[in-house]
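Q: Okay, sequence plus prediction incoming.
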Amino acid sequence: METQKQKKSFGQWIKTSITIRMLMVGILILVLLIPLSYIKSLIQERSFRQEEVVSDINQKWGNEVLLYGPILKVPYQTHKIHKTWDEKTKSYSEEDIITIHHAFIFPSTLEINGNIESEALKRGIYQSVVYTADMKITGSFTTPTFETKDIAKEDILWQKATVIINSTNLKGIKSNLQIQMGSDAYPLRSRYVENSYTNMLETKFLKENAVPTEHMINFNLDLMINGSEQLRFIPVGRETNVSMTSNWASPSFNGNFLPNSKTKEITENGFKANWKVLQINREFEQEFYGELPHINSSAFGVKLLIPVDEYQKSERATKYGYLVIALTFLVFFLIQTVSKIHIHPFQYLMIGLALTMFYTLLISISEHSSFLKAYGIAGIAVVLLISIYAKSILKNFKFMAMIGASLTALYSFIFVIIQLENYALIVGSIGLFLILGAIMMVSRKIDWGLD
């Protein structure tokens, strides 16, 4: 009889012990980290799928564009005297071994005026920003200083000089390219270059009146090209000026040089930007001999952004999943402790699973709607579900309203943090401080003595 009373007393202690209840709640929070980790993996998987679709769209339309040129390519020859001993004549015979090299001369001035017509292409639930750029490229070449390399005038093969332009996207070119050099026009044709990060376009040999042997030669070129996401230039001119307009309202100016802040303009109808880069601002010279250098690290331009990345925001929301579950369980635990109402661990588990369902709803709905609508629908659905369930557990409308208000405030607080970027840390810190203060004020009236 005494043993049964002891068992009953022990079972009652297990049921009413605050320490045991806290331990059970802590274990359930750790268990719920498992579905949250799966949800994070789901978001990453959907995000990777989006990147694959966007990459496929861009490849078919035209990838990002990097322009490098125009550049004057001038062959020159070097001499090496090879001496051979002749046993018969008992003397040396000399042979002049000639090797052909190339000089790459950058323009003295380079002006690029471009208009970018952009649009968002969709495939299913995914979209990518693509554009058609209409550019007018003008400038001039001045006489290069071969004397600095001890190259004699007679060794310069001006009759075999050409003009080259490099681009990362030949597929997107939508016009027959020809560059006006002096009074003549020269078509540009693609040329394969091994181990090059860009594709080369080159003219035929220039006429005598199109090379800057004694005086400056002006050039101009019209280029229409399809591209995606970003358009960049390498400032090969001794003075490079780029002017760009577009109908895309979400640009990101990137690269080694930023546009002039006084002339930059971004509105809901598009943007305007101007760059001016001088030779002294660059890290490379105006003339190269032997090989064309890899100087794409000096590129600058604009990246056209999709205004909202739903997966990025969903991933940021899931980072607060642990906080939502812990604080919600804490509210239920405080209500249980104050009201002496028993809540079974299984009921805590159901509440936790309902909270994790918020994120699957958020991801699935945001793929077909805006993030704001998806967040609102998912939040309302979960708050109503848990509030109604809390009414059946706690048997009190006051506690039900308290749970509903707490969850609404928590989801609203997290939504505000997600929208903020520069102030997310300070707003989050202040919010958590206030939440902690409220919990401390409520919990100070609870008797935490040993059971």
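A: Arrived safely.
Q: all contacts plus neighbour counts: C-alpha atoms, from now on.
A: Noted.
Q: helix/strand/coil for the nearest residue to residue 267 once chain neighbours are set aside?
A: Sequence neighbours aside, residue 249 is the residue nearest to residue 267 in space, at 6.1 Å (criterion: Cα to Cα, 6 or more residues apart in numbering). On the three-state scheme (DSSP: H, G, I helix; E, B strand; the rest coil), residue 249 is labelled coil.
Q: thought residue 249 was touching residue 268?
A: Yes - at 5.2 Å, residue 249 counts as touching residue 268 under the criterion of Cα atoms under 8 Å.
Q: how much space is there between residue 356 and residue 368?
A: Per Cα to Cα, to the nearest Å, residue 356 is found 20 Å from residue 368.
Q: The residue nearest to residue 46 when sequence neighbours are not counted: which element?
A: Excluding the flanking residues, the one nearest residue 46 by Cα to Cα, 6+ apart is residue 311, at 7.7 Å. Here residue 311 sits within helix 310-318, counting by DSSP states H and E.
Q: ok, now residue 412?
A: helix 397-419.
Q: quick one, the next helix-or-strand element following that helix and helix 397-419 angle?
A: Note on helix 397-419: by DSSP H and E, the next helix or strand toward the C-terminus is helix 424-443. For helix 424-443 against helix 397-419, the angle by axes from the mean of the first three to the mean of the last three Cα atoms, to 10 degrees is 160 degrees.
Q: tell me which residues in stretch 180-190 are buried?
A: 180-182, 185-186, 188 (16 or more other Cα atoms under 10 Å).
Q: what ranges do the strands span in the stretch 1-150 of the chain?
A: 65-86, 91-105, 109-123, 126-141 (DSSP state E, counting those that start in this stretch).
Q: Point out the other elements, helices or strands, that the third one touches.
A: Packing partners of strand 109-123 (3 or more Cα pairs under 8 Å, 6 or more residues apart in numbering; DSSP states H and E): strand 126-141, strand 239-246.
Q: Second structure for comparison follows:
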Amino acid sequence: MAFADRAERTPGMKLAFTILVAALLAIPLFSVYLLAYDRENQSRTAIASIAEGWGGPQTIAGPILVIPYQADATETVTEGGRQVTRTNRVWRELELAPDVANLESSLAPERRKRSIYEVVVYSAHTAGQARFTLPADLTRYGVTADALAYDRAELRFGLSDARGLYGPPPSVTVDGRSAKLQPGKGPDETGGSGFFAPIDASAIRDRAIAAQFAFDFRGNGSLTLSPRAGDTRWQVTSPWQHPSFQGGFLPTGHATTSDGFRANWRVGNLALGTSLVDTGTPADPNRAAAGNVAAGPGTHQASVALITPVDLYAQVNRSVKYGFLFIGFTFMAFLLFDVVGGVRVSAAEYLLVGAGLVLFFIMLLAFAEVIGFTAAYLVAAAAIVALLTAYSAAVLRSRRRAGYIAGLLVALYAVLYVLLSLEAYSLLIGSLLLFAALASVMYLTRNLEWGGRPAAPEPAV
């Protein structure tokens, strides 16, 4: 290597050597990418720790009216080498989804911090009304109205993480009469987690019955609704300014202002592809123990997430992917000063400049976790530009040439910030930038003999 530095190299050899040094810098650049990934995992672990005990991403479901009934069940067994058919009376459940359900949820967000990590949690208040009617054609489901045990009916509500219930106990009234609540027996959509109210639903034989309910709970990340009614209307309001609407059903209308957001959903059971009536076996009494499992937004759910406007780890990871552009453009500038301006640049100097460019991304990650991405970007960029400008003045033996390097770095960092901010146009801007750079290099080296041999004189015309 020392001999190569002392020997006179052709411009082509200098180009190849510069590319080799740049390729070697891919190793620390990839290490920075892995560092950002590791810090992101640590952040997720810290966020989960902060939110522990507060409540996870919540899913609400119901109410569902469940009325038990007795039915005949046949089974065939073998006794004494003969098959014997027996008929037993078993309990089954008739599940009735409401004809109409109106729900209103208000979310009060709160930022909670531990060390340098921060998570957005919320306190929610949900209130609503539901109307239930008994289908006139119950016989088509294999059930008769007289077989139903109306006095053993239950009104069931689902909450995926029931630990999040807080404040006054949930309030449930049926036809104006308050109902006592018990834990568990939530719908399948919440893994059996939730609460229920034993009621006497005898009035449903003659008319519709109405239920009113209200409850407070805590959660973090997102709130999801699993609609079941014939006509479900859900309104969500919050002072949070950065909602993300997810799931299989998007809002029919929403508005986001500086004061927060308001969103409305309206979902019918025809869109859900489910019947308002379902029959099945009794619920497993131990199923509630399987609750506390947050159901993510699915194709039959509506969901809203409270997101942070800037995911700093995603931004840092994206910026690292542009690291080769920084190294390539800066090295190309030094190479042009070398082969065109006659200023010799050694391998060690290329490596030191490259190390400074890689250090930018480490500083960006470290500062972003403390002061935010934008401020960290300005601090890291200013530090690296100042460092490399001062070093370039010594390497290139000219403050004027160092000024060109400073201008190039400032332009690169400005363009990178634009690329990170305008994700949809990053490919377009990046390709135009590469085109302009290639055109500039072609123009500046148009008369350069890369092999180091003088150009042959052109024949006279």
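A: Now that the structure is in, tell me what you want to look at. Bear in mind the structure is a predicted one, so any value in this text is a computation, not a measurement.
Q: Look up how far residue 137 of the first structure lies from the counterpart of residue 176 of the second structure in the first structure.
A: Residue 176 of the second structure maps onto residue 183 in the first structure, with residues paired by TM-score structural alignment. For residue 183 of the first structure, the distance to residue 137 of the first structure (Cα to Cα) stands at 16 Å.
Q: Give me the distance between whichever helix in the first structure runs longest and the centre of its chain.
A: Criterion DSSP state H: the longest helix present in the first structure is helix 18-61. Put simply, helix 18-61 of the first structure sits 21 Å off its chain's centre (Cα atoms, centre = their mean, to the nearest Å).
Q: With the second structure overlaid, how far apart is it on average?
A: Once the two are superposed, helix 18-61 of the first structure sits an average of 1.1 Å from its aligned residues in the second structure (mean Cα distance after the TM-score superposition for the first structure).
Q: Can you list the helices and strands that that helix packs against?
A: The criterion is 3+ Cα pairs under 8 Å, 6+ apart, and the helices and strands that helix 18-61 of the first structure contacts are strand 126-141, strand 217-228, helix 310-318, helix 321-339, helix 345-366.
Q: Report the aligned residue range of the second structure for the first one.
A: Read that as strand 126-141 of the first structure. Taking TM-score structural alignment, strand 126-141 of the first structure hits residues 117-132 over in the second structure.
Q: Over to the fourth one?
A: When helix 321-339 of the first structure is aligned against the second structure using TM-score structural alignment, it corresponds to residues 323-341.
Q: just to revisit the earlier point, residue 356 and residue 368 of the first structure: which is more packed in?
A: The residue with more neighbours, out of residue 356 of the first structure and residue 368 and counting by other Cα atoms under 10 Å, is residue 356; that gives 21 against 13.
Q: what do we get in the second structure for that one?
A: Aligned by TM-score structural alignment, residue 356 of the first structure pairs with residue 358 of the second structure.
Q: Run through the residues that contact that match.
A: Residue 358 of the second structure sits next to 28-29, 32, 323 when contact means Cα atoms under 8 Å, 6 or more residues apart in numbering.
Q: which of the residues you listed are buried?
A: Buried among those (16+ other Cα under 10 Å): 29, 32, 323.
Q: ok, so of the residues you listed, who is nearest residue 90 of the second structure?
A: Nearest to residue 90 of the second structure out of those is residue 32 (Cα to Cα; 63.8 Å).
Q: quick one: the residue nearest to residue 267 of the first structure and residue 4 of the first structure, what's the gap?
A: When Cα to Cα is applied, the distance between residue 249 of the first structure and residue 4 of the first structure equals 76 Å.
Q: more crowded one of the two?
A: Neighbours per residue (other Cα under 10 Å) separate residue 249 of the first structure from residue 4, with residue 249 holding more: 18 against 9.
Q: any idea how far residue 134 of the first structure is from that one?
A: Distance of residue 249 of the first structure to residue 134 of the first structure, computed by Cα to Cα: 18 Å.
Q: Check residue 55 of the first structure too.
A: Separation of residue 55 of the first structure from residue 134 of the first structure (Cα to Cα): 23 Å.
Q: again with residue 217 of the first structure
A: On the measure of Cα to Cα, residue 217 of the first structure and residue 134 of the first structure end up 24 Å apart.
Q: now swap in residue 92 of the first structure and tell me
A: Noted for residue 92 of the first structure: a distance of 63 Å to residue 134 of the first structure, by Cα to Cα.
Q: So for the two, which sits in the more crowded spot?
A: Neighbour comparison, residue 92 of the first structure and residue 134: the larger count goes to residue 134, with 18 against 12 (by other Cα under 10 Å).
Q: What's residue 23 of the second structure aligned with over in the first structure?
A: Residue 23 of the second structure maps onto residue 30 in the first structure, by TM-score structural alignment.
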